[in-house]
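**Student:** when you get a sec, could you give me coordinates for this:
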Amino acid sequence: MKTAQVFVALFMLLLCTRSMQSENILGIFSYTFSTPYKVVKPYFEALVHNGHNVTIISSKELLPDIENVRHIRIAALDLLIEHALSFDYSEWTNSKWKESVMSSIFYYNVSHCILSDSGVQSLLHDKSEHFDMIVLEPTYSDALIGFAEHFNASLVGLSTFGSSWLTDYLAGNSAPSVYRPVQPVGFSLGNSLLDKWNNWIYIAEEWMIERFVVLPGQLKLFTHFFQLPSSRLLERRTSYSLMMINTHFSLGRVRSNVPNVIEVAGIHMAEPSEPLEPELLDFVNGAEHGVIYFSMGMEILTRWLPKSIEQKLLETFSKLKQRVVWKHEEHTMLNKSDNIYLSPMASQRQLLEHPNIKLFITHGGLLSTIEAIYSGVPMLGLPIYYDQFDNVEKMVKVGVARKLNINTFTEEQMMNNVRELLQNPIYALKAKEMSKRFRDQPTSPIETAIWWTAYVLRHKGAPHMRMTDQDMAFVPYYKLNILSILFGRIAFSTILVLFICVIVVKFILKEFLRITEEPSVLYTSI
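**Tutor:** Next up is the predicted model:
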């Protein structure tokens, strides 16, 4: 009898402990395509498994239901995506400022769709609602930070796209700000003094775009929906308790992170992968000379590519002795050779883990890159947009990949690169070494993410993890003291920097004024 009483007491203590650790967490994600949700889903499943009460605001179609999660679905987000896909972007892509204006309008409308939704408004006006933590994508959705201010909750960023100077700035991580822009196209990869100055100017321009093009619309939404002064948002946006970034130092770039910036690359791999279909598995198992896997990711459909590109790929693959698994929406293709297998949705992780896979031809998406590194498979990159160029360039630099321009490559160039990657053993060797380094972690990425989330909850926002602006002053950071020594006088170097800054600011403001005078898509009315 006494033993039973002890057991009941221990059981009740366990329940009480679990109850005390249970917190209310709100996730808000305005993603307009499905790939980032592959990172979001396992993270929130783990939070639920650890006893937390989770609510997620997201699009209606892209995020599957998560058991024991309260979902607030925003149907207007899905309609906005359809409208965006039908828009003619050709006249915008030749100007960085025009593209930025268009993007800012899109981000404004995305945030407006969420904040104006009836379910979200009910949540905000329900006095019984309480949240201890708000988790969101940190870039270009600043108006949503109002949820953290409204509920007096800790603010956590989950950056599914990796890192940039903007995520570093929001996290109070000053040191790596010259490493990576938000938009890598046009960013110099050289190490000369001129390259570094060009990149400083490039990021300064991005800062101007973020400050004067994107942020005003977000401030407008913040003040309207939360009835708070804009100064509250400007203060709150740089108070992230935790910034989880989808990268890792073993993936080709070391960062000097402050304590509240945590690397969680591979968090999406906590989800179990689907097995290969029997017919495809037989095709891969029977490949005497190995298999090449070709995929442009979840969002880039092969039918969107020009027919000339598809034809060049088809002709190249048909001449290989290796078998090729091609992620393609159709099961059939005109003039397809017998060594090509078409699969609309093959299990990519299962394929990359198969010992017969010798090469991955990829668009260079971040999740695909991480999976290839985990499996130790060399890559041939065909980047198309956004972070793909930077992801592929990093892999080329560490010696596990080669790259081609998808718009200009020839059949001969494709064949030469494929043969080099298959026949030169150094690529496979470096890929295996990189896989070994990436796998060698004290805890899994999902365990790391959950532990630090719990740490922030335990320590009420953990403000002691943040670096203040005073801890990293402008002059020592940009080594202006060294420049003053090189030029002989501090005054001369300071004047030089100010002179360059004035020229850059005048040019940017002139371009901005010119663009804003042109007719553009109007903001959604509030």
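**Student:** CA only for contacts and neighbour counts going forward, please
**Tutor:** Will do.
**Student:** need the contact list for the closest residue to Thr160 other than its chain neighbours.
**Tutor:** Counting by Cα to Cα, 6 or more residues apart in numbering, Thr160 lies nearest to Asn246, which is 5.3 Å off, once chain neighbours are set aside. Contact partners of Asn246, counting by Cα atoms under 8 Å, 6 or more residues apart in numbering, are 159-163, 263-267.
**Student:** again, only this time at 6 Å
**Tutor:** With contact set as Cα atoms under 6 Å, 6 or more residues apart in numbering, Asn246 has these partners: 160, 162, 264-265.
**Student:** do Ala428 as well
**Tutor:** Here Ala428 is in contact with Pro378 (criterion: Cα under 6 Å, 6+ apart).
**Student:** next SSE downstream of the helix or strand where it lies?
**Tutor:** Taking DSSP states H and E as the criterion, Ala428 maps to helix 425-439. Note on helix 425-439: by DSSP H and E, the next helix or strand toward the C-terminus is helix 445-458.
**Student:** quick one: that next one to helix 425-439, angle?
**Tutor:** Note on geometry: by axes from the mean of the first three to the mean of the last three Cα atoms, to 10 degrees, helix 445-458 and helix 425-439 are set 30 degrees apart in direction.
**Student:** distance of the closest residue to Ile373 other than its chain neighbours from Gln441?
**Tutor:** Leaving aside its sequence neighbours, Ile373 sits nearest to Ser435 (Cα to Cα, 6+ apart; 5.2 Å). Ser435 sits 11 Å away from Gln441, going by Cα to Cα, to the nearest Å.
**Student:** next, the second sequence, to be compared with the first:
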Amino acid sequence: MGSVPGVSLLLLVVSLSLLSSPSVHGGKILVFPVDGSHWVNMKLLIQGLHARGHEITVVRTASSWYVKEDSPHYSSITVTLPEAIDIEQQDFFVTFLFKMLTIQKEGASLITFVKFYWEMLGALSNIHKQASQLTVEMFENKTLMQSIRDTQFDVVLIDPGLPAGVLVAHELKLPTVFNVRWITSGEGHFVVAPSPTSYVPTSGNAISDKMNFGERLKNTFYYVFNTCIDKLIVCPHYDRLVERYFGPDVNFYHLLQGADIWLMRVDFVFEFPRPTMPNIAYIGGFQCQPAKPLPTELEEFVQSSGEHGFILMSLGTLVQGLPVEITSEIAAAFAQLPQKVIWRHAGEPPSNLGNNTLLIKWLPQNDLLGHPKIKAFVAHGGTNGIYESIYNGVPIVGIPLLFDQFENCLRMEARGAAKVLDATKLTRQNFLEVIQEVIHNPSYRNNMKRLSALHRDKPMHPLETGLFWIEFVMRNKGASHLRTESYKMPWYAYYSVDVICLLITVLLTLTVIVVGSIRFLCCRLCRRRKTKQE
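**Tutor:** Coordinates of the predicted model:
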């Protein structure tokens, strides 16, 4: 089995293990992905569905740089937008990271800080404005929409990070499945499941589920702040389209919350425990697979490390946004280690690179993490890398840079499987000390091995789970019996404010009656005594 390529092996196992399960033969699936790292996850689901005999059609934009027009696993519908979506530009996040690190490192004034976040919110609004145009371009193309209707799709598979596909699915009256962790307002659970801020960390707030009063106050602030951003900056772009094409009786947020199944890229080995719902299926780590043999040159480099082993470092494409002084400090620390280092690095190499360090622009990350000589993984905390580390039992040195990476690294640190550094405060000395601690303190590897055992101890592989639920929706024309209708309730009914107000009113009325009755009786009694005395 070790000689079979990992992806092929994984898809073969999934296909064989589900032969006895109910299936949908020759189903038709319309897919709305999000570009970038999100596509890596969606692509694997598409490959699994294609291997099971389904016809996949992917809606992409002409400016997509990950989602290719031609593929053996799917056909595509390419839509040309008036303006390319910013996140489809390879340098967007690099530029954003550089600005943020500059502000953090130089200790910018409050005005500069506020200006930066105002620009960030403006960029967020513009991204969703651009993405919402996908709906317009499709709806206004009557020939295209009729062609899609004639195809008679069975289900729409959507990454709701950019939710234009939600409106198209509603127009086509098709059941929907979300491949999700992130949604317009942050982490997907906050939209579909109860999320008490007393112990559920809010998106953007790097904190554990054990909070004191101050942390709960801060967590509530983050929740309100995220909600305001979503309602005031993101949703208006889609609200206008909903009113334009569906009328005032349709609510965009209800469409978003009304998905039949949520394939949540979460595993509670990694995520803090929280409330869930019947229509959420957990597929965290579904992209993980057994390691394949390394290319010859890499294998020779790894074997040359001897008993010391090697360290893997990858910050994804974001490493291009790191200032030279930070990469120089990293290189200087690596040069002092007896371990060999494989570093995914794009751009100008540091001038002080050690002889033990190999720079490459692309690397087989999962295969390296599964190698027996791996000692530690220096990572930015992206979800895919985190799950591959858990799967292979490799401890992490975290250097979070953007967005959820801070939360991801904190979760691993809270479980004793990682040590985290602030990129703006990184020096060769503290970086070296952290790496040596993670390598030589066995608790980090032991804790990660324990998480790996828990992650693998499942009745079925997470990819199987995802494929099963997609086909479940196709077989049953939806899954409305698993979906609560609570999202259609007004807020005062959802939180029982009206019930509480009624109970308080009744209680106050009874109190007034009782107190009034007692006072009345007391007054009558006093009058009688006074009359007798006279």
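**Student:** in the helix holding Ala428 of structure 1, what counts as buried?
**Tutor:** Within helix 425-439 of structure 1, the residues scored as buried using 16 or more other Cα atoms under 10 Å are 427-432, 434-436, 438-439.
**Student:** okay, that helix sits on what stretch of structure 2?
**Tutor:** The aligned range for helix 425-439 of structure 1 in structure 2 is 442-456, by TM-score structural alignment.
**Student:** what's the average distance of that stretch to structure 1?
**Tutor:** For stretch 442-456 of structure 2, the mean deviation from structure 1 after alignment is 0.9 Å (mean Cα distance after the TM-score superposition for structure 1).
**Student:** relative to the whole chain's centre, how far out is that stretch?
**Tutor:** Chain-centre distance of stretch 442-456 of structure 2: 22 Å, with Cα atoms, centre = their mean, to the nearest Å.
**Student:** for structure 1, which helix is longest?
**Tutor:** Using DSSP state H, we find that the single longest helix of structure 1 is helix 490-517.
**Student:** can you give me the offset of that helix from its chain's centre?
**Tutor:** 31 Å.
**Student:** structure 2: which residue goes with Lys307 of structure 1?
**Tutor:** Mapped onto structure 2 by TM-score structural alignment, Lys307 of structure 1 lines up with Val324.
**Student:** excluding chain neighbours, give the residue nearest to that match in space.
**Tutor:** Closest to Val324 of structure 2 by Cα to Cα, 6+ apart is Pro350, at 7.3 Å.
**Student:** do you know how far the residue mapped onto Thr383 of structure 2 from structure 1 is from Tyr385 of structure 1?
**Tutor:** Per TM-score structural alignment, the equivalent position to Thr383 of structure 2 in structure 1 is Leu366. Look at Leu366 of structure 1 and Tyr385 of structure 1: by Cα to Cα, they are 12 Å apart.
**Student:** neighbour count: these two, which is higher?
**Tutor:** Just comparing Leu366 of structure 1 and Tyr385: by other Cα atoms under 10 Å the higher neighbour count belongs to Leu366, 24 against 14.
**Student:** and Leu480 of structure 1, how many residues sit next to it?
**Tutor:** 16.
**Student:** how close does it get to Gly190 of structure 1?
**Tutor:** Distance of Leu480 of structure 1 to Gly190 of structure 1, given as Cα to Cα: 21 Å.
**Student:** cool, and Leu382 of structure 1?
**Tutor:** With distances taken as Cα to Cα, Leu382 of structure 1 is found 21 Å from Gly190 of structure 1.
**Student:** show the contacting residues for the residue nearest the centre of structure 2.
**Tutor:** Centroid-nearest residue in structure 2, with Cα atoms, centre = their mean: Arg181, separated by 3.3 Å. Applying Cα under 6 Å, 6+ apart to Arg181 of structure 2 gives the contacts 187-188, 264-265.
**Student:** corresponding residue for the residue nearest to Thr160 of structure 1 in structure 2?
**Tutor:** Match for Asn246 of structure 1 (TM-score structural alignment): Arg265.
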